[in-house]
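> have a look at this fold, sequence not included:
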C-alpha cells in the first residue's frame, strides 16, 4: 500500500509538472545524483537508454492498479525480451513485465519501489546483473544491490515469493567473465538460505554446455535467448510457479441466460 501511494504521487508529479518550470529531477527519469541513489555500481545512461527508461516507467505508472497482484518480472533486456504480453507463455497467470534493456542491478534497485512493489505482486521474478559484469563490476557489488532489493521486498511483504534467476552463460565476445558470473550465482544461492521467501532458479545450468558456455541454438546473439531459449526458461519458471502454488486468474463466469 505504501509503495502504491508513493508511486501515485510520483506519477502525479511526472505528468503534471512541466519539465521547464521545475528544476527538481523527474522521479521517473534516470537518476543523475550518484550520492543520493541507493546501491553501488553503474547506472546506464545515454540518450536512447534515458528515453526508453522514462517512456516505459511513465507507461507503467498508469497501469499500477491494472497490474496489481501480477507475477512481476524485473530485469534487463533479457526480461524485456519476453514482450509486455509474454507472448502467451504464462497463459492463465497474471503477469507484468518490468524489464528495461541495458539496465543494471543498481537501476533495478532504484526502480523496485515504483515499478514492482507498487503492484503488491503475487510473486517477483528477478534476473539482473549481466550488464554489470559486462562493465567489469565486481560480483560483490551486484550481490549487494540485489540484497538491498530483497530487503525492500521483505519490508514490503515478507510473504511475497521471489524467484531469483541465475546469470545465464554468454558467448566470449560478450565480455561477461564466466568466473564472475558463476561467483555471482553462488552469492545468489546464498540468498535463498538467508531469505525464506527467496527461491533460486538455476538458469545457468539450464543454458550452459559442458564447458560453461551457452548451449548451441538457444541464444540469438550470444547473450539474449531466442525462441527456444525462452521456451526452456518458460518451462523452468512454470515448474517454480507450481511449486510455489501461485494462483492462476479465475475466468469470469458467464452470466446465466
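Done, it's in. Here the structure is a predicted model, which is why all the values come from computation and not from measurement.
> only C-alpha atoms for contact and neighbour calcs from this point on.
Will do.
> quick one: distance of the helix or strand containing residue 191 to the chain centre.
Applying DSSP states H and E as the criterion places residue 191 in helix 178-194. The gap between where helix 178-194 is centred and where its chain is centred comes out at 17 Å by Cα atoms, centre = their mean, to the nearest Å.
> contact partners of that helix?
By Cα atoms under 8 Å, 6 or more residues apart in numbering, the list of residues contacting helix 178-194 from outside reads 130, 133, 138-140, 142-143, 147, 164, 166-169, 198-200, 212.
> so for that helix, what gets flagged as buried?
In terms of neighbour count (16 or more other Cα atoms under 10 Å), helix 178-194 has its buried residues at 178, 180-185, 187-189, 191-192.
> likewise for stretch 34-43?
Taking 16+ other Cα under 10 Å as the basis for neighbour counts, the residues of stretch 34-43 that come out buried are 39-43.
> remind me which helix or strand the most centrally placed residue in the chain belongs to.
Centroid-nearest residue in the chain: residue 74, 1.4 Å away (criterion: Cα atoms, centre = their mean). Assigning secondary structure by DSSP H and E places residue 74 in strand 71-75.
> helix or strand right after that strand?
Scanning forward in sequence from strand 71-75, with DSSP H and E defining helices and strands, the next element found is helix 77-80.
> list the helices and strands the helix or strand following that next one packs on?
Moving toward the C-terminus from helix 77-80, the first helix or strand encountered (DSSP H and E) is strand 95-99. Judged by 3 or more Cα pairs under 8 Å, 6 or more residues apart in numbering; DSSP states H and E, the packing partners of strand 95-99 are strand 71-75, helix 77-80.
> which residues does the last one contact?
Among residues not part of helix 77-80, those counted as contacts by Cα under 8 Å, 6+ apart are 73, 97-103, 127, 224-225.
> ok, so of those residues, who is nearest residue 60?
The shortest gap between residue 60 and any of the contacts of helix 77-80 belongs to residue 98, at 8.2 Å (Cα to Cα).
> can you give me the helices in the protein?
Listed from the start of the chain, the chain has helices (DSSP state H) covering 2-16, 47-61, 77-80, 105-111, 130-133, 139-156, 178-194, 203-207, 227-243.
> A further structure is provided below for comparison with the first:
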C-alpha cells in the first residue's frame, strides 16, 4: 500500500510538472524596467565580471587586459531607469547579461521568441552577439554586425528572434541560469530595454540554420574582420593573376584559418625557408570557418593555379565560435574538399587533422575536434585525397599542450611551425613526386 501511495504521488508530481511545462507564462520578463525577480545583471569581459549594484558600474580591473573598459548604467527609454546603457572598448569580448535562478525554457521553444528594444549609439568599430545558455558549458548566439552598424544613430528599434535560433538538437533548456546576454566585440556604445521571452511571438529577424551553416558559403562578417578580410581576398586574387602573367608556378597551396595565416604573417622567414622552393601560396584567414573557406574557393582563390598539392586544415573556429557538433563540422570540411576537387581536378589534397587546442585533453573544444578528426579519414581515398594526423607531435605523453609550442594554447609559435613542417614533410615529399 505504501509503495502504491508513493507511486501515485510520483505520477501525480510528474503530471503536475508536465502540465506546468505545457502551459508557460505568456511572457517571461527578463529585463522590463527591472530584472526578473530573483535575477541580477552581470557585466564585464571574458575574465572579470561584476554585478551591477545601483545605477551604474564599471569594469576596468582585468590584469590580463589592463586597458579594457566595460561600462553599464541604467538609462531611459519609456521611463526613468527602464533601460541599460552598455559601452566597451579595448576588450576583445565584453558582456552584459541577465543571471537568474534556473528557468525552464522548454515550453517556449515551439513558438516562442526572445525580443528586446535596441538603440545603437556607436558601433563603427564593433559588433554584437545575442546569447542564451543551453545547459552546462553550452551557449548559443546570433551575430549582429552589419545590420547593427547600419542602425547607428537611428534611435530605438525592436528586434525579435525565434527562440529556436538559440537551440540545437540535444541542448538542455530545462534549467537555464543565463537566459539572455548582449555581448560586444571591438568597441561600441548601445542601449537595450524590454528584454523578454514570449510563449508565442512573431520574429522580426532571421537567423542562420545551424544545421547547414558549415556548408553555406559566406564571407567572414565579424567586427574584427571587416577591415581586412575582403582586402586580403582581393590581394590573393591579384597575386594569382601576377603569377599567371609571369609564368610563375604555384606548386603548393595552404588553405585554412589563422593557424595557417599566422605562418605567413608572423613567421615569414620560416614560411620562406620551408615552402619558398614550392612557390607556396598561403590562403589562411584568421577566424575562418568552413563556410568562409567555401566562399573563397567559389570566388576565385584557387582558379588560375595548378598546384601539385593543396594542404588544408580547417574547423577549429566552427568549434570555438558556435560549438558545432562533429557531424556538422565534418560536413563542412567534406564540402570544402569537394569544392577544391572541382576547381583543381589534378591536385592532390593533403587533409590535416585539426590541431589540438587548450591545455588539457579533456577540454570540451579539443574533445569535439578529436571527434571530428576521427571522422576525417573517411574523406581520404589514397589517390586524390590523403589524411594526416600529426597532433601527437605537439603534445606531452599525458596529452597536455605546452605554451612553449602554442603560447595561447591554439596558435603555434616558431617552434610549433617547425614541428608542423618536420612531421608533414615526409608525406608531402611523396605527394609532390
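Structure received. Nothing here was measured: the structure is a model prediction, and the numbers come from that model.
> re the thing from before, of the contacts of helix 77-80 of structure 1, closest to residue 91 of structure 1?
residue 97 (14.2 Å).
> for that closest one, which non-adjacent residue is closest in space?
Taking Cα to Cα, 6 or more residues apart in numbering as the measure, residue 97 of structure 1 lies nearest to residue 73, with 5.1 Å between them; neighbours along the chain are not counted.
> number of residues surrounding the alignment partner in structure 2 of the one you found?
Here residue 73 of structure 1 is matched to residue 254 in structure 2, going by TM-score structural alignment. One way to gauge burial is a neighbour count; for residue 254 of structure 2, by other Cα atoms under 10 Å, it gives 19.
> next one: residue 254 of structure 2 from residue 189 of structure 2, what distance?
With the distance defined as Cα to Cα, to the nearest Å, residue 254 of structure 2 ends up 39 Å from residue 189 of structure 2.
> counterpart of residue 221 of structure 1 over in structure 2?
Structural correspondence for residue 221 of structure 1 with respect to structure 2 (TM-score structural alignment): residue 408.
> its match: what's it in contact with?
Residues in contact with residue 408 of structure 2, defined by Cα under 8 Å, 6+ apart, are absent; none qualify.
> distance of it relative to residue 259 of structure 2?
Computed as Cα to Cα, the residue 408 of structure 2 to residue 259 of structure 2 distance reads 12 Å.
> nearest residue to residue 209 of structure 1 in space, please, no chain neighbours.
When the adjacent residues along the chain are set aside, residue 209 of structure 1 lies closest to residue 215, with 4.8 Å between them (Cα to Cα, 6+ apart).
> residues contacting that neighbour?
When the contact criterion is Cα under 8 Å, 6+ apart, the partners of residue 215 of structure 1 are 207-209.
> now swap in residue 226 of structure 1 and tell me
With Cα under 8 Å, 6+ apart, residue 226 of structure 1 has these contacts: 217-220.
> which among those gets closest to residue 238 of structure 1?
Checking the contacts of residue 226 of structure 1 one by one against residue 238 of structure 1 (Cα to Cα), the nearest turns out to be residue 218, at 18.5 Å.
> neighbours of that closest one, how many?
Residue 218 of structure 1: 20 surrounding residues under other Cα under 10 Å.
> neighbours of the counterpart of residue 108 of structure 1 in structure 2, how many?
Applying TM-score structural alignment, one finds that residue 108 of structure 1 aligns to residue 293 in structure 2. Residue 293 of structure 2 has 30 neighbours, counted by other Cα under 10 Å.
> what about residue 293 of structure 2, distance to residue 215 of structure 2?
10 Å.
> just residue 260 of structure 2 next, same as before
Taking Cα to Cα as the criterion, residue 260 of structure 2 is separated from residue 215 of structure 2 by 21 Å.
> please apply the same query to residue 344 of structure 2.
In this view, residue 344 of structure 2 and residue 215 of structure 2 are 19 Å apart by Cα to Cα.
> quick one: the strands in the stretch 51-200 of structure 2, in order.
Counting by DSSP state E, counting those that start in this stretch, one finds strands in the stretch 51-200 of structure 2 at the ranges 56-59, 69-75, 83-89, 94-99, 113-122, 126-133, 139-144, 156-162, 180-186, 188-198.
> list the contacts for the match of residue 73 of structure 1?
Taking Cα under 8 Å, 6+ apart as the criterion, residue 254 of structure 2 is in contact with 260, 280-284, 310-312.
> turn the residues you listed into CSV, columns for neighbour count and distance to residue 69 of structure 2.
Listed next are those as CSV, based on neighbours: other Cα atoms under 10 Å; distance: Cα to Cα, whole Å:
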residue, neighbour count, distance to residue 69 of structure 2
260, 23, 31
280, 20, 42
281, 22, 39
282, 21, 36
283, 24, 35
284, 25, 31
310, 23, 43
311, 21, 41
312, 24, 38
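> distance to residue 85 of structure 2 for these - can I get that in JSON lines?
What follows is those, written out as JSON lines (distance: Cα to Cα, whole Å):
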{"residue": "260", "distance to residue 85 of structure 2": "39"}
{"residue": "280", "distance to residue 85 of structure 2": "49"}
{"residue": "281", "distance to residue 85 of structure 2": "46"}
{"residue": "282", "distance to residue 85 of structure 2": "43"}
{"residue": "283", "distance to residue 85 of structure 2": "40"}
{"residue": "284", "distance to residue 85 of structure 2": "38"}
{"residue": "310", "distance to residue 85 of structure 2": "49"}
{"residue": "311", "distance to residue 85 of structure 2": "47"}
{"residue": "312", "distance to residue 85 of structure 2": "44"}
